[in-house]
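>>> For reference, the sequence and a predicted model appear below.
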Amino acid sequence: MRFLMMFRASEESEAGGLPSEESLTAMGLVMAEMAEKGVLLAADGLLPSSKGFRMELEAGERRVIDGPFAETKELIAGFCLIEVASREEALEWGWRCLAADGGNTGRLEIRASATAADFGENLTPEARALEDATALKTVENLQRSGG
């Protein structure tokens, strides 16, 4: 099962505050362990929303909204994509990550990733083949970029 772990932003992270040296070291150790065990698929910290933008498409109209965004509690400061055997295992890793985070965020949202079965008949054989080809290309791109 794949899960996306989203570390919520804090007022401090949104202001550009950096995690402490202790927190970075502790989180690095947890990430290294997840990678060693084959659990970690991807992870990164995110810059404050002032460095980002949102895109909207409504009734054919495009709109770009530059950050920063007001609702800090709804923003994401970082993420991990993990693959584990169960929800319980995702919870265990989540608690370890929160402890390592040293109070920088204090909140973590974990969401299960959709699988082909979740889309039922809407995922045609053609769409599935395209999805598989895209997944292979994504792995190649990650390998080429060193990710």
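Arrived safely, thanks for sending.
>>> from here on, contacts and neighbour counts on C-alpha atoms
Fine.
>>> Tell me how far the helix or strand where residue 41 lies lies from the chain's centre.
Under the assignment given by DSSP states H and E, the secondary-structure element containing residue 41 is strand 40-45. In terms of CA atoms, centre = their mean, to the nearest Å, the centre of strand 40-45 is set 7 Å apart from its chain centre.
>>> which residues touch it?
31, 34, 35, 77, 78, 79, 80, 81, 82, 83, 147 (CA atoms under 8 Å, 6 or more residues apart in numbering).
>>> One more: stretch 76-90?
Contact with stretch 76-90 is made by 1-10, 13-14, 38-48, 105, 110, as judged by CA under 8 Å, 6+ apart.
>>> this is the comparison structure:
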Amino acid sequence: MRVMVIVKATAESEAGKMPTEALLTAMGNYNEELVKAGIMQAGEGLHPSSKGKRVRFSGAQRTVIDGPFAETKELIAGFWLWEVKSMEEAVEWVRRCPNPMESDSEIEIRQVFSPEDFGDEFTPEAREQEERLRAEIAQQANKSK
């Protein structure tokens, strides 16, 4: 099962405060463990919402909203994409994570949908398209290396 592990933003991350050398080292070591275990597929930190934008959809209308965004507790400071056997395994890995912030922080774990989750609405044609797009993404990633 694939999960997205979401590092929630804090006042520090929203202020643009960069991690210390000690934290970068600890997180690097943790990421190395994840990679060696075959769990980590991707992971990145995000700039504060002051550098972001949102696009609000209302029917055919699109409205662009500039950051920063008010509710820090609802914002994301970074993420990982993991392949794990179960939600329990993901929780155990998160328990081993260094605190990603200097202050109290929170990490959320959410399961990523798989094709089977969509049922009959995910037609054979849609499945074929999805597989083709994933293959193209992988090919593009290999070209950029």
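Right, received. Where do you want to start? All of these numbers come straight from a predicted model, not from anything done at the bench.
>>> TM-score for the pair, please.
The pair, once superposed, lands on a TM-score of 0.94 when counted by TM-score structural alignment, normalised by the length of the second structure; 145 aligned residues with a CA RMSD of 1.4 Å.
>>> still on that earlier bit, closest to residue 93 of the first structure out of the contacts of strand 40-45 of the first structure?
Within the set of these, residue 34 lies nearest residue 93 of the first structure; the separation is 8.3 Å, counting by CA to CA.
>>> How about that closest one: what's its closest non-neighbour residue?
Nearest residue to residue 34 of the first structure, sequence neighbours excluded (CA to CA, 6 or more residues apart in numbering): residue 40, at 5.1 Å.
>>> tell me the angle of the longest helix seen in the first structure relative to strand 40-45?
Among all segments of the first structure classified by DSSP state H, the helix with the greatest residue count is helix 125-145. Taking axes from the mean of the first three to the mean of the last three CA atoms, to 10 degrees, one finds that helix 125-145 of the first structure is oriented at 60 degrees with respect to strand 40-45.
>>> roughly how far out does helix 125-145 of the first structure sit from the chain middle?
Centre to centre, stretch against its chain (CA atoms, centre = their mean), the figure for helix 125-145 of the first structure is 19 Å.
>>> same deal with stretch 25-44 of the second structure?
On the basis of CA atoms, centre = their mean, the separation between the geometric centre of stretch 25-44 of the second structure and that of its chain is 13 Å.
>>> okay, how far is it across that stretch, tip to tip?
15 Å (CA to CA, to the nearest Å).
>>> Please apply the same query to stretch 102-111 of the first structure.
Using CA to CA, the distance between the terminal residues of stretch 102-111 of the first structure is 22 Å.
>>> that older thread, going by distance to residue 18 of the first structure, which of the contacts of strand 40-45 of the first structure wins?
For residue 18 of the first structure, the closest of the contacts of strand 40-45 of the first structure turns out to be residue 77, at 10.9 Å, with distances computed as CA to CA.
>>> Pull the distance from the helix or strand containing the closest one to the chain's centre.
Secondary-structure element containing residue 77 of the first structure, defined by DSSP H and E: strand 76-83. Between the centre of strand 76-83 of the first structure and the centre of its chain there are 3 Å (CA atoms, centre = their mean).
>>> What of stretch 22-33 of the second structure?
Taking CA atoms, centre = their mean, one finds the center of stretch 22-33 of the second structure at 17 Å from the center of the full chain.
>>> Stretch 84-103 of the first structure too?
13 Å.
>>> cool, and stretch 112-127 of the second structure?
Between the mean C-alpha location of stretch 112-127 of the second structure and the chain-wide mean there is a distance of 22 Å, by CA atoms, centre = their mean.
>>> Go ahead and build a PyMOL selection from the buried members of the contacts of stretch 76-90 of the first structure.
This is how PyMOL selects the buried members of the contacts of stretch 76-90 of the first structure, with burial counted by 16 or more other CA atoms under 10 Å:
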select buried, resi 2+3+4+5+6+7+8+9+10+13+14+39+40+43+46+47+48+105+110
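>>> Which residue ranges of the first structure form strands?
Using DSSP state E, the strands of the first structure run over 2-8, 40-45, 53-58, 61-66, 76-83, 108-112.
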